[in-house]
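A.B. asks: the following block contains a protein sequence and its predicted model.
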Amino acid sequence: MSERITTPFTADSTAAEVAAGVDLTGKRAVVTGGASGIGVETARVLVAAGAEVTIAVRNADAGRRTAADIEATTGREVRVAPLDLADQASAAAFAANWDGPLHILVNNAGVMATPETRTPEGWELQFATNHLGHFTLTTGLHRALAAEGARVVVVSSSAHLMSPVVFEDIHFHERPYEPWPAYGQSKTANILFAVEAAQRWAADGITVNALMPGSIATNLQRHVDPEELARLAASVPGRVLKTVEQGAATSVLLAASPLVEGVTGRYFEDSNEALPNQGGLTGGVAAYALDREAASRLWKVSEETV
């Protein structure tokens, strides 16, 4: 087993603290879901560090408001581009329209615990959005990412501990639909994507890592009953809600910090590589989420699906 990656940062560190002293001048970055939650703070800190940032958003009005807010606080321009990850054509179009190198891609957007919803293809919405949309986007951007050895950052969740990828019935055609296992499966898929992409793209100088941002009260939870959310949070010993600034820290670490230069195919939480999960939803990473065979299988299934 390779040595665990640790940094001086903790669960309390903010994205701005992690990026202190980092100069991203001349670097181009894309943050999906950059108009809400930790996506806004991730984009803001990358902009403040000098990067040319494009926020890829489903809601154009929210994107423009966010861009104006970040511009007001940093004095630097922010680009806004349309992206609906539940729509394969939208993800493919974003990738096709990108011109030139891309140094940082933060796959941050996602939906959580939605009522049973299907895309026009019949795919379960959370898997379609959180995994398949980002799969099409990221593989479509491969040439741009490989141009100068980019960093790809995949925002997963401790909810991956709720379910492996159930290859026999990914889209809940046979089993009854449950919002949380469906979300958990999509977040496991995020980690497996990082594991496989890290292997496939190592020769291109592209690093790919996944992360758990922490428990943060954001718009992501709009489909979840507040009482249920409180019960879930209380069920995890020591779980403390983070601020958005703290929640974006691990994304920014993986996107920009020299402390993780060359690190790839790993899963981080609280700005350090996660330890193996010890059971329950206590944090850490499930063995099935780092399984090389499952990662390879998921890639093949994803290619065939899209």
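C.D. replies: Everything's here; your move.
A.B. asks: hey, let's count contacts and neighbours off CA atoms from now on
C.D. replies: Noted.
A.B. asks: show me how far the helix ranked longest in the chain is from its chain's centre.
C.D. replies: Assignment by DSSP state H gives helix 179-200 as the longest helix of the chain. Relative to the centre of its chain, helix 179-200 is centred 10 Å away, using CA atoms, centre = their mean, to the nearest Å.
A.B. asks: same check on stretch 117-137?
C.D. replies: Stretch 117-137 has its C-alpha centroid displaced from the chain centroid by 15 Å (CA atoms, centre = their mean).
A.B. asks: endpoints of it, how far apart?
C.D. replies: 21 Å (CA to CA, to the nearest Å).
A.B. asks: now what about it, what contacts it?
C.D. replies: Identification of contacts with stretch 117-137 by CA atoms under 8 Å, 6 or more residues apart in numbering yields 85-88, 91-92, 94-95, 107, 109-114, 116, 170-172, 182-183, 185-187, 189-190, 193, 302, 306.
A.B. asks: so residue 55, which of the three states?
C.D. replies: Secondary structure, DSSP: H, G, I helix; E, B strand; the rest coil: residue 55 is strand.
A.B. asks: ignore what I typed, I meant residue 209.
C.D. replies: Looking at residue 209 with three-state DSSP, the answer is strand.
A.B. asks: residue contacts, it?
C.D. replies: Per CA under 8 Å, 6+ apart, neighbours of residue 209: 152-154, 191, 194-195, 198, 254, 263-268.
A.B. asks: ok, of the residues you listed, which come out buried?
C.D. replies: Taking 16 or more other CA atoms under 10 Å as the criterion, what is buried in the contacts of residue 209 is 152-154, 191, 194-195, 198, 254, 264-268.
A.B. asks: which one of those residues is nearest residue 37?
C.D. replies: residue 154 (15.2 Å; CA to CA).
A.B. asks: try this one side by side with the last:
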Amino acid sequence: MCIFIDCLLCPTVIWSAVIGIGVYFLKDYMQGGQFTKETNETGKVVIVTGANTGIGKETAKELARRGATVYMACRDMTRCEIARLEIVKETNNQNVFSRELDLSSLASIRKFVAGFKAEQQKLHVLINNAGVMRCPKTLTKDGFEIQLGVNHMGHFLLTNLLLDVLKKSAPSRIVVVSSLAHTRGAINVDDLNSEKSYDEGSAYSQSKLANVLFTRELAKRLEGTGVTVNALHPGVVDTELARNWKFFQTNFVKYFLKPMLWPLLKTPKSGAQTSIYAALDPDLVNVSGQYFSDCKPKEVAPAAKDEKVGKFLWAESEKWTSKSD
């Protein structure tokens, strides 16, 4: 017994316990704001893009748990169906559907919308969640730089094609998942498609700034319709978003840096909280054109308030997405 007590009181054990407890509380603190209000979403129809993994999957799961009819709009139908079955099993909500949507293809977006409208007369929440990050120089099927194309242009077209259903279903909401990276972004009006030069980090930040500019411009256009639109930063979340970033695939990151950073990362469930808050909080029914982080309002970067650039981006987005297939 004395030997056991001596072991417990040895400095190595004590310091290990102190560090372990500290890491636990740090991890808990870093999860950020949580949406704790209980709501009943039975009868509500929701679309979540990129819902087969990460933040999107957790968002879809929570909406299903609250009774909503959830459309999981994904590019990879095999993974989407696996996630759908898991959500149905966990929530006991049979009204969860997997549908194909490739945001890098205008044709796929139009096909998805046509199929959705053939099935549903209403849409109460559209969550533009899907995204790609720090990709090598790649073009979408329609010739757009992949990050701007998927993160902004694809969602721009999707949203506009669904506005008639959203207006008919008012009060309804659009939620745009942006990022703190928008604060480092700039809209390159002379080379929006990164044809003259390309930097994967700058292109990503530009696409996230485009999300916020789109949100603010759309909010003005939707005034008086009963449809609101807000953007958000989900936090630094442990997801697959960085799968295209070569640095994060190195052994140094996998076996050393990521374990060191683990206490600072949000879980996908915590990362989904601000999306759920923006989609469901009753206090936000008339709030539009705002930006949230950790389930509360946050100031956007000065570049996101540039109305002239916002109008430029809208006009270019309309022109690009109106291409015939």
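C.D. replies: Great, that's in hand. No experiment lies behind these values; they were computed from the predicted model shown.
A.B. asks: let me see the TM-score of these two.
C.D. replies: TM-score for the superposed chains, counting by TM-score structural alignment, normalised by the length of structure 1: 0.87, backed by 279 aligned residues with a CA RMSD of 2.0 Å.
A.B. asks: in JSON lines: the contacts of residue 209 of structure 1, plus distance to residue 165 of structure 1.
C.D. replies: JSON lines is the format used below for those (distance: CA to CA, whole Å):
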{"residue": "152", "distance to residue 165 of structure 1": "21"}
{"residue": "153", "distance to residue 165 of structure 1": "20"}
{"residue": "154", "distance to residue 165 of structure 1": "17"}
{"residue": "191", "distance to residue 165 of structure 1": "11"}
{"residue": "194", "distance to residue 165 of structure 1": "14"}
{"residue": "195", "distance to residue 165 of structure 1": "14"}
{"residue": "198", "distance to residue 165 of structure 1": "19"}
{"residue": "254", "distance to residue 165 of structure 1": "24"}
{"residue": "263", "distance to residue 165 of structure 1": "25"}
{"residue": "264", "distance to residue 165 of structure 1": "21"}
{"residue": "265", "distance to residue 165 of structure 1": "18"}
{"residue": "266", "distance to residue 165 of structure 1": "18"}
{"residue": "267", "distance to residue 165 of structure 1": "17"}
{"residue": "268", "distance to residue 165 of structure 1": "20"}
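A.B. asks: before we move on, the earlier item: now, of the contacts of stretch 117-137 of structure 1, which are buried?
C.D. replies: 85-88, 91-92, 94-95, 107, 109-114, 170-171, 182-183, 185-187, 189-190, 193, 302.
A.B. asks: show the end-to-end separation of stretch 114-131 of structure 1, please.
C.D. replies: 15 Å.
A.B. asks: hang on, the earlier thing: helices - which of the contacts of stretch 117-137 of structure 1 land there?
C.D. replies: When DSSP H defines the helices, the subset of those inside them is 88, 91-92, 94-95, 182-183, 185-187, 189-190, 193, 302.
A.B. asks: reformat those residues as a markdown table; add distance to residue 240 of structure 1.
C.D. replies: Formatted as a markdown table, these follow (distance: CA to CA, whole Å):
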| residue | distance to residue 240 of structure 1 |
| --- | --- |
| 88 | 36 |
| 91 | 34 |
| 92 | 38 |
| 94 | 36 |
| 95 | 37 |
| 182 | 24 |
| 183 | 21 |
| 185 | 23 |
| 186 | 23 |
| 187 | 20 |
| 189 | 25 |
| 190 | 23 |
| 193 | 28 |
| 302 | 35 |
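A.B. asks: tell me which of the buried ones among the contacts of residue 209 of structure 1 is nearest to residue 234 of structure 1?
C.D. replies: Closest to residue 234 of structure 1, out of all of these and judged by CA to CA, is residue 268, at 22.4 Å.
A.B. asks: just give me the match in structure 2 for the closest one.
C.D. replies: In structure 2, residue 268 of structure 1 lines up with residue 292, judged by TM-score structural alignment.
A.B. asks: how about the nearest residue to the residue mapped onto residue 40 of structure 2 from structure 1, chain neighbours excluded?
C.D. replies: Using TM-score structural alignment, the partner of residue 40 of structure 2 in structure 1 is residue 23. Spatial nearest neighbour of residue 23 of structure 1, chain neighbours left out: residue 49 (5.4 Å); criterion: CA to CA, 6 or more residues apart in numbering.
A.B. asks: since we're on the counterpart of that neighbour in structure 2, how many residues are nearby?
C.D. replies: The equivalent of residue 49 of structure 1 in structure 2 is residue 66 (alignment by TM-score structural alignment). Other residues near residue 66 of structure 2 come to 17 when the count uses other CA atoms under 10 Å.
A.B. asks: what about the helices in structure 2?
C.D. replies: Here structure 2 has its helices, by DSSP H, at 2-9, 11-29, 54-65, 77-91, 106-119, 146-148, 155-168, 200-221, 251-252, 258-261, 268-271, 273-280, 307-321.
A.B. asks: a markdown table for the ones you listed, including distance to residue 97 of structure 2?
C.D. replies: Output for the helices of structure 2, formatted as a markdown table (distance: least, CA to CA, whole Å):
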| stretch | distance to residue 97 of structure 2 |
| --- | --- |
| helix 2-9 | 53 |
| helix 11-29 | 33 |
| helix 54-65 | 10 |
| helix 77-91 | 7 |
| helix 106-119 | 11 |
| helix 146-148 | 26 |
| helix 155-168 | 18 |
| helix 200-221 | 26 |
| helix 251-252 | 37 |
| helix 258-261 | 34 |
| helix 268-271 | 20 |
| helix 273-280 | 19 |
| helix 307-321 | 26 |
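A.B. asks: so the longest helix of structure 1 matches what in structure 2?
C.D. replies: Going by TM-score structural alignment: helix 179-200 of structure 1 matches residues 200-221.
A.B. asks: for residue 43 of structure 2, see how far away residue 69 of structure 2 is.
C.D. replies: 7 Å.
A.B. asks: more crowded one of these two?
C.D. replies: Neighbour tally, residue 69 of structure 2 and residue 43, criterion other CA under 10 Å: the higher count belongs to residue 69, 24 against 11.
A.B. asks: my read: that one touches residue 60, true?
C.D. replies: No. If you go by CA atoms under 8 Å, residue 69 of structure 2 and residue 60 don't touch, sitting 9.6 Å apart.
A.B. asks: can you give me the neighbour number for whichever residue in structure 2 pairs up with residue 159 of structure 1?
C.D. replies: In structure 2, the residue paired with residue 159 of structure 1 according to TM-score structural alignment is residue 181. Counted with other CA under 10 Å, residues neighbouring residue 181 of structure 2 total 17.
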